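Generate a structure from the sequence data that follows.
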Amino acid sequence: MIPLQRPPLPEELVERMSARGERLPQYRGGARELWRDSRTIRRELSAHLVAMAAGLSRCMYCGDSEGTSIDHFQPIAMAPQRAFDWLNHLWACAYCNSNQKRDLYPMDRDGLALLIDPTADEPADHLDLVLATGAYRPRTAKGSETIRIFGLDRPVLERGRAQAYVRCRSMLRDLARLAEHAERAEAGAVAHALTVQPFADVLYEMLRLRTAPRAALVFGAETVAGLNMLKDPRALRGPLHN
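This next block holds a predicted model:
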């Protein structure tokens, strides 16, 4: 899980969502039915969420599968008034949404969510990612519940992250060598491929740790050089993100 930036919606879409929300008390079918009947709004929201998502429309929870639908972070069953609240919408794959999270929304004694919202929280404040094994370790109660509810400890996800770590290290070494030999076009292609692959949390964690005292020893000097190139917009052609 990585932090994501939530941009403002177009004013016209905001107004239509607000108008829908105002209909909730009178709508005979309830919030869930009104949401289902709002196909145009859902389609437009999906496009904005896909643009926010990591990689190529990856699920904002597991980071592995392609996102398929809008998830209400605070479920409609619990907070029907937030059905059309942009701040309550995230992009999720079918498995995370329907098999894992469903209508679960654990809270602490003060009524605050015990789930990480990647558009509002820094996941690294609550989770440690062990790159070599692909396992998440909780740092807080919110981290522990996030692992449990979203199934972030599923063996298939842990194996996927561990393999993504191997892949990232190899590609970053290639990136450093290509840049060293001024093969900028191919280096740019490798850099882009790094930023759109699944398990963006692996690359994000590597970028976060690249300045640690033992980073060169753990990752290798060429890998660190590749990470620094991703962070420096002047090093390679084309826009890169962290």
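
C-alpha from now on. contacts and neighbour counts both.
OK.

Which parts of the protein are helices?
11-23, 30-37, 39-52, 94, 141-150, 155-180, 184-196, 200-209, 215-219, 221-231 (DSSP state H).

I'd like to know which of the ones you listed is closest to H72.
helix 30-37 (10.7 Å; CA to CA).

With mean neighbour count and distance to D128 as extra columns, can I get the helices of the chain in TSV?
Shown next, in TSV, are the helices of the chain (neighbours: other CA atoms under 10 Å; distance: least, CA to CA, whole Å):
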stretch	mean neighbour count	distance to D128
helix 11-23	14	36
helix 30-37	16	36
helix 39-52	16	23
helix 94	17	25
helix 141-150	20	9
helix 155-180	19	13
helix 184-196	18	21
helix 200-209	20	9
helix 215-219	14	16
helix 221-231	21	19
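
Tabulate these (TSV), appending distance to A135.
Compiled in TSV, the helices of the chain are given as follows (distance: least, CA to CA, whole Å):
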stretch	distance to A135
helix 11-23	39
helix 30-37	35
helix 39-52	25
helix 94	22
helix 141-150	10
helix 155-180	5
helix 184-196	20
helix 200-209	11
helix 215-219	17
helix 221-231	21
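
Of these, which is nearest L127?
Relative to L127, the nearest member of the helices of the chain by CA to CA is helix 141-150, separated by 5.4 Å.

tell me what the closest one is packed against?
For helix 141-150, the packing partners by 3 or more CA pairs under 8 Å, 6 or more residues apart in numbering; DSSP states H and E come out as strand 135-138.

To check against the first, give me the structure of this:
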Amino acid sequence: MNKAIFKQSNGMYAVNIVSACGVFTPEQFAGLGQAALECSVFRLKLTTRQTVVAVLNEEDLAKLEARLSALGLSVSPYGGTVRAVKACAGNTALCQRALGDALDLGIVMQEKYLGRELNKDVKIAVAGCSRGCTDPLCADFGVIARGRDSFDVYIGGRGSTRKPLHGQLLAEDLTGDEVCKLFEHVIDKYSKLAQPKERLASTVARVGLGEFIPPQGMFAPKQEQSDNEFLAFISGKEEA
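Prediction:
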């Protein structure tokens, strides 16, 4: 796994810094600013992937990395890996339009999968409603909330290219746990079916979406889930 540290045209280096889907605590934000001062960072730049790029001289790289670790931050992985997850502010505490807790799910997925080694970079995007502020249809694995703990999943999207491509609907009305289970299924299939250095979008186009459809029985029938929720409610065990 490579680290996202790139030499710039001016001879300095850009370090791509990952937080929890773009969320910082005040202590982390203040600490990053202090670390930037101490490491003679030239500029800090927000990215479209909800990360922060620090531009600095080569001799200060190791010092900055050490400071990031102490703050609970890290350098983003890059090259044949699961990249930093994009998740909108979609949850009941932050966005009035949110249908489901996209931010919470995005953070969970990043904690579980960030840096997982794969055939090619895989990008995940999670949105709290169909407005899709995080461009889930242009991600390798795009998730869109449709209700409380209910998400639709699209795969094979591709952005940041001259030939952008929308993902295809793979599964509907999944819980957050089921989304993670489906992601495991998709990357397992991708690892087996992809040609060397082939992006997921190209693999889906070559072998067909059907190869990635989850097998019957992978997820519990929704009626069964509804019955369980009803039984929990009448027994007084439903969470507040």
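
Can you pull the TM-score for these?
Superposed pair, TM-score by TM-score structural alignment, normalised by the length of structure 2: 0.35. Supporting alignment: 132 aligned residues with a CA RMSD of 5.5 Å.

about what we covered before: among the helices of structure 1, which comes closest to L129 of structure 1?
The nearest among the helices of structure 1, by CA to CA, is helix 200-209 at 7.3 Å.

List the buried residues for the longest helix seen in structure 2?
Counting residues, the longest helix found in structure 2 (DSSP H) is helix 176-193. For helix 176-193 of structure 2, the neighbour count (16 or more other CA atoms under 10 Å) marks G176, E178, V179, C180, L182, F183, H185, V186, I187, Y190, S191, L193 as buried.

just so I have it, where are all the strands in structure 2?
Listed in chain order, the strands found in structure 2 under DSSP state E are 2-3, 5-7, 13-18, 43-46, 52-56, 74-75, 77-78, 86-87, 124-127, 141-147, 150-155, 168-174.

Format those as CSV; extra columns: mean neighbour count and distance to Y113 of structure 2.
Converted to CSV, the strands of structure 2 look like this (neighbours: other CA under 10 Å; distance: least, CA to CA, whole Å):
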stretch, mean neighbour count, distance to Y113 of structure 2
strand 2-3, 14, 15
strand 5-7, 15, 20
strand 13-18, 24, 13
strand 43-46, 14, 22
strand 52-56, 22, 19
strand 74-75, 20, 14
strand 77-78, 22, 11
strand 86-87, 30, 13
strand 124-127, 31, 10
strand 141-147, 26, 12
strand 150-155, 23, 16
strand 168-174, 18, 19
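
okay, the ones you listed in JSON lines with distance to I234 of structure 2 next?
Formatted as JSON lines, the strands of structure 2 follow (distance: least, CA to CA, whole Å):
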{"stretch": "strand 2-3", "distance to I234 of structure 2": "52"}
{"stretch": "strand 5-7", "distance to I234 of structure 2": "55"}
{"stretch": "strand 13-18", "distance to I234 of structure 2": "44"}
{"stretch": "strand 43-46", "distance to I234 of structure 2": "49"}
{"stretch": "strand 52-56", "distance to I234 of structure 2": "48"}
{"stretch": "strand 74-75", "distance to I234 of structure 2": "46"}
{"stretch": "strand 77-78", "distance to I234 of structure 2": "47"}
{"stretch": "strand 86-87", "distance to I234 of structure 2": "35"}
{"stretch": "strand 124-127", "distance to I234 of structure 2": "33"}
{"stretch": "strand 141-147", "distance to I234 of structure 2": "22"}
{"stretch": "strand 150-155", "distance to I234 of structure 2": "22"}
{"stretch": "strand 168-174", "distance to I234 of structure 2": "24"}
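
Which stretch among those strands approaches E111 of structure 2 most closely?
For the strands of structure 2, the distance to E111 of structure 2 is smallest for strand 13-18, at 11.1 Å, taking CA to CA.

can you give me the helices for structure 2?
Using DSSP H, helices in structure 2 cover 26-38, 61-70, 102-113, 176-193, 200-207, 222-234.

Of these, flag the one that's most buried.
Most buried of the helices of structure 2 by mean neighbour count (mean count of other CA atoms under 10 Å) is helix 102-113; its value is a mean of 21.

now the angle between helix 176-193 and that helix, please.
Per axes from the mean of the first three to the mean of the last three CA atoms, to 10 degrees, the angle that helix 102-113 of structure 2 makes with helix 176-193 is 40 degrees.

Now do helix 102-113 of structure 2 against strand 13-18, angle only.
Using the same axes, to 10 degrees: helix 102-113 of structure 2 against strand 13-18 is 110 degrees.

For helix 102-113 of structure 2, name the packing helices and strands.
Going by 3+ CA pairs under 8 Å, 6+ apart, helix 102-113 of structure 2 lies up against strand 86-87, strand 124-127.

could I get the ones you listed as TSV with distance to E229 of structure 2?
Output for these, formatted as TSV (distance: least, CA to CA, whole Å):
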stretch	distance to E229 of structure 2
strand 86-87	28
strand 124-127	25
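
out of the ones you listed, nearest to I144 of structure 2?
Nearest of those (CA to CA): strand 124-127, 4.8 Å.

which other helices and strands contact the closest one?
Under the contact definition 3+ CA pairs under 8 Å, 6+ apart, strand 124-127 of structure 2 sits against strand 86-87, helix 102-113, strand 141-147.

In JSON lines: the ones you listed, plus distance to F6 of structure 2.
Output for those, formatted as JSON lines (distance: least, CA to CA, whole Å):
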{"stretch": "strand 86-87", "distance to F6 of structure 2": "21"}
{"stretch": "helix 102-113", "distance to F6 of structure 2": "22"}
{"stretch": "strand 141-147", "distance to F6 of structure 2": "26"}
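
Of the ones you listed, which is nearest V53 of structure 2?
Closest approach to V53 of structure 2 among those (CA to CA): strand 86-87, 15.4 Å.

For L172 of structure 1, give its distance to H48 of structure 1.
According to CA to CA, to the nearest Å, L172 of structure 1 and H48 of structure 1 sit 30 Å apart.
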